[in-house]
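Trainee: mind folding the following:
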Amino acid sequence: MIRELPIDQIHARSDARIIDEATVSGLVDSIGTVGLISPIRVRAHGDQWEVVAGHHRLAACKRLGLVDITADVIEADDLHAELAMIDENLCRAELSPSDRAVWTARRKAIYIEMHPETAANVAGAHASNRVQGNAAENFSVASFAQDTAEKTGQTDRIVRMHAERGEKVIDEVINLIRGTKLDTGTYLDKLKKLSPNDQVAAAKRDLAFAREQERQRANGGIARRVVKVADEPLTDDEAVERHYAALVSAWNKAGETARQRFRELIDTPVMDRSAA
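Mentor: Sure, this is the predicted structure:
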């Protein structure tokens, strides 16, 4: 149900993603020019309201000094509300590799908790195609990956890759590297092969080295040269995911006039595109 709600009665979840200032600044410009195109989504929380999806839009409206905001009021339990928040996060292009890993792993845990039946009925039809000891786990992961891929526009394989990083790299290490130069998929893949203690030791060592390099550069010194092995070329699936994310990001940043022009363009018959 769409309603106009007082902004001062709406609050973000305690586990909401840290506000990205660049995203909020872009939304301030867009909302200030064309208004709020997509209502935020909220649920009742005591005598207040809790954001289920759209806390960046809420932050932008607060900075614009708006008193009320358009919201889609839904009924959702804690798990469904958290799942909706995670899905919105995973659709964003600017998520860092560590954040994407954490949110994907958490989505997997929620999905399996909400749908335990996906792991309960494997032994029959699927047993012949899977190792018996891992049948339930494999089936539940595959179902989770397919569902997440459909919700976020990624491939099953990419979803499983992000989930594995989030499950195997411990929270302490994620918090250490988040937002640093070590926050890359390549580095997470190296860490996930280590024991928890070795992960912490490696992250602290590599962070200290990176900071020393920056200190030397800031002081006009010559930092010790580090030979970096180039990342592997993108697979077709990874390239598609990156292109899709770029399109979603561009659409989210566009104003309504630009979106309407784009709709008119893609609705133009192929043979007439040259005249568009």
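Trainee: going by C-alpha atoms from here, please, whenever you check contacts or count neighbours.
Mentor: Will do.
Trainee: roughly how far does the residue most central in space within the chain sit from I2?
Mentor: Nearest to the mean C-alpha position of the chain, by CA atoms, centre = their mean, lies L90 at 2.7 Å. Distance check for L90 against I2: by CA to CA, to the nearest Å, it reads 24 Å.
Trainee: run through the residues that contact the residue nearest to the centre of the chain.
Mentor: Under the criterion of CA atoms under 8 Å, 6 or more residues apart in numbering, the contact partners of L90 comprise 100, 103-104, 152.
Trainee: which stretches of the chain form strands?
Mentor: Counting by DSSP state E, the segments of the chain that form strands are 2-6, 10-11, 40-45, 48-53, 68-73.
Trainee: what's next to the first one, contact-wise?
Mentor: Read it as strand 2-6. Around strand 2-6, the neighbours that count as contacts under CA under 8 Å, 6+ apart are 39, 67-73.
Trainee: farthest-apart pair in those residues, please.
Mentor: Greatest spatial distance in these: V67 and V73, 17.4 Å, computed using CA to CA.
Trainee: the more surrounded of these two?
Mentor: A count of neighbours by other CA atoms under 10 Å puts V73 above the other of V67 and V73, at 21 against 12.
Trainee: state the distance from that one to A59.
Mentor: In terms of CA to CA, V73 sits 18 Å off from A59.
Trainee: another one to check against the first:
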Amino acid sequence: MKTRPGQKIQIKSVEELLGVVNEEAAMDIEIYKITSFADHPFKVVDDEKMQELVESIRVNGVLSPVLIRPKGMDTYEMISGHRRLHAAQLAGLESIPAIIRELSDDEATIAMVDANIQREELLPSEKAFAYKMKMDAMRRQAGRPTKENARQNVGNFETADIIGKDNGESGRQVQRYIRLTELVPELLEFVDCKRLQFTVAVDISYIDKEIQRWLYEYIKENGIIKAKQIALLREACTSGPMTQAKMISILNESQPGRTPSSKNIISEKKLREYFPDDYTAADMRSVILELLEQWKNGRE
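Mentor: Sure, this is the predicted structure:
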């Protein structure tokens, strides 16, 4: 390499040539000193893939260090690597290679989400709470608008766009996932196990929690519901009080392929005149069906 007179030659280190400048060094940390990240949204499941990871660790050790942050008194909090930590425990390891990094709560949240969100086969509930945690952390980091940070102070739409761009999704899709966090846990589980369609679940998330629990019971007994049914239910909720019996009637009458019935349906208020006050809608329905069955048998 030719140089000009007086020119200093800058010698690059091996680390610079390999692109690992200032790379943090991993060190072995006892597993009992590491606690899980608070409200970690990603599930650690003892499935076939976990068993494969356990066997790999038994043979090769933990090849990729986990990321932790110090919590004081020689203890640490896991940021990234919950599955590796769990597998290491199952494999009988007492320590695990870890990178220790000083992180604030919001920095730790963002790092935890970014490290896990690209995993394959994430459940909708995992992405929902991960995106929400990251959005809340980013908004807290932005702080109140001032002349200095006004450009960084972003709202929900802008933050969702940033999160989506980082993960190959539209900001609108990120917002849809975050809406799932407004579902009652039972319905969210239905989304995870594909008993409830994603877009229908997003529509349900705008409905009152008590009605959501009624919907859970309805789906459990009747199966899949469609977007049209939820649209009609949401419209009815805006026009007056909703009861479980009224909800069931709306959903039944709007089932795809069902021929609309005549309007001679007896209202729940009218039915209440014939039943004790402590009878639920299900109790009344049971009695009515039993009486109808007796009437039918009497005609035969």
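Trainee: can you redo the contacts of strand 2-6 of structure 1 as a markdown table with distance to L207 of structure 1?
Mentor: Rendered in a markdown table, the data for the contacts of strand 2-6 of structure 1 read as follows (distance: CA to CA, whole Å):
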| residue | distance to L207 of structure 1 |
| --- | --- |
| P39 | 41 |
| V67 | 44 |
| D68 | 44 |
| I69 | 42 |
| T70 | 44 |
| A71 | 42 |
| D72 | 43 |
| V73 | 44 |
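Trainee: one step back: neighbour-wise, which one of the contacts of L90 of structure 1 leads?
Mentor: T104 (28 neighbours).
Trainee: that older thread, go through the contacts of strand 2-6 of structure 1 and name the one nearest D47 of structure 1.
Mentor: V73 (13.6 Å).
Trainee: translate the closest one into the numbering of structure 2.
Mentor: Using TM-score structural alignment, the partner of V73 of structure 1 in structure 2 is I100.
Trainee: any idea how far its match is from G298 of structure 2?
Mentor: Remark: distance between I100 of structure 2 and G298 of structure 2 (CA to CA) = 79 Å.
Trainee: same check on Y206 of structure 2?
Mentor: Note on Y206 of structure 2: its distance to G298 of structure 2, by CA to CA, is 47 Å.
Trainee: out of the strands of structure 1, flag the one nearest H162 of structure 1.
Mentor: strand 48-53 (21.6 Å).
Trainee: and that closest one, what does it pack onto?
Mentor: strand 10-11, strand 40-45, helix 78-90 (3 or more CA pairs under 8 Å, 6 or more residues apart in numbering; DSSP states H and E).
Trainee: now distance to G26 of structure 1 too, for those, in a markdown table please.
Mentor: Rendered in a markdown table, the data for these read as follows (distance: least, CA to CA, whole Å):
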| stretch | distance to G26 of structure 1 |
| --- | --- |
| strand 10-11 | 21 |
| strand 40-45 | 16 |
| helix 78-90 | 17 |
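Trainee: thinking again about what came up before, for PyMOL, what selects the buried ones among the contacts of strand 2-6 of structure 1?
Mentor: Selection of the buried residues among those in PyMOL, burial being defined by 16 or more other CA atoms under 10 Å:
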select buried, resi 39+68+69+70+71+72+73
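Trainee: identify, from the contacts of strand 2-6 of structure 1, the entry nearest to V229 of structure 1.
Mentor: P39 (45.0 Å).
Trainee: tell me the contacts of the aligned residue in structure 2 for that closest one?
Mentor: In structure 2, the residue paired with P39 of structure 1 according to TM-score structural alignment is P65. Contact criterion CA under 8 Å, 6+ apart gives 26, 81, 96-99 as the residues in contact with P65 of structure 2.
Trainee: which of the residues you listed sit farthest apart?
Mentor: So for the contacts of P65 of structure 2, where distance means CA to CA, the most widely separated pair is A26 and G81, at 13.3 Å.
Trainee: quick one, which of the two is more surrounded?
Mentor: Residue environment comparison for A26 of structure 2 versus G81 gives the larger neighbour count to G81, 19 against 15, counting by other CA under 10 Å.
Trainee: hmm, back to that, which of Y206 and G298 of structure 2 has more neighbours?
Mentor: Using other CA under 10 Å, the more surrounded residue of Y206 of structure 2 and G298 is Y206, with 14 against 8.
Trainee: apart from its chain neighbours, what residue comes closest to the more buried one?
Mentor: E182 (7.6 Å; CA to CA, 6 or more residues apart in numbering).
Trainee: do I have it right that that neighbour meets S205?
Mentor: Yes - using CA atoms under 8 Å, E182 of structure 2 is in contact with S205, at 5.3 Å.
Trainee: what are the boundaries of the helices in structure 2?
Mentor: Assigned by DSSP state H, the helices in structure 2 fall at 14-17, 48-60, 82-90, 105-116, 124-142, 156-167, 171-179, 185-192, 198-204, 209-222, 227-239, 244-253, 268-271, 281-299.
Trainee: make a markdown table out of those and add distance to F37 of structure 2.
Mentor: Below are these laid out as a markdown table (distance: least, CA to CA, whole Å):
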| stretch | distance to F37 of structure 2 |
| --- | --- |
| helix 14-17 | 31 |
| helix 48-60 | 19 |
| helix 82-90 | 9 |
| helix 105-116 | 8 |
| helix 124-142 | 12 |
| helix 156-167 | 21 |
| helix 171-179 | 20 |
| helix 185-192 | 21 |
| helix 198-204 | 27 |
| helix 209-222 | 28 |
| helix 227-239 | 36 |
| helix 244-253 | 39 |
| helix 268-271 | 49 |
| helix 281-299 | 43 |
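Trainee: which stretch among those helices approaches I34 of structure 2 most closely?
Mentor: Between I34 of structure 2 and the helices of structure 2, the tightest spacing by CA to CA is seen for helix 82-90, at 9.1 Å.
Trainee: once aligned, what mean separation remains between the closest one and structure 1?
Mentor: Superposed on structure 1, helix 82-90 of structure 2 shows a mean distance to its aligned partners of 0.7 Å (mean CA distance after the TM-score superposition for structure 1).
Trainee: okay, that helix sits on what stretch of structure 1?
Mentor: Helix 82-90 of structure 2 lines up with residues 55-63 of structure 1 when matched by TM-score structural alignment.
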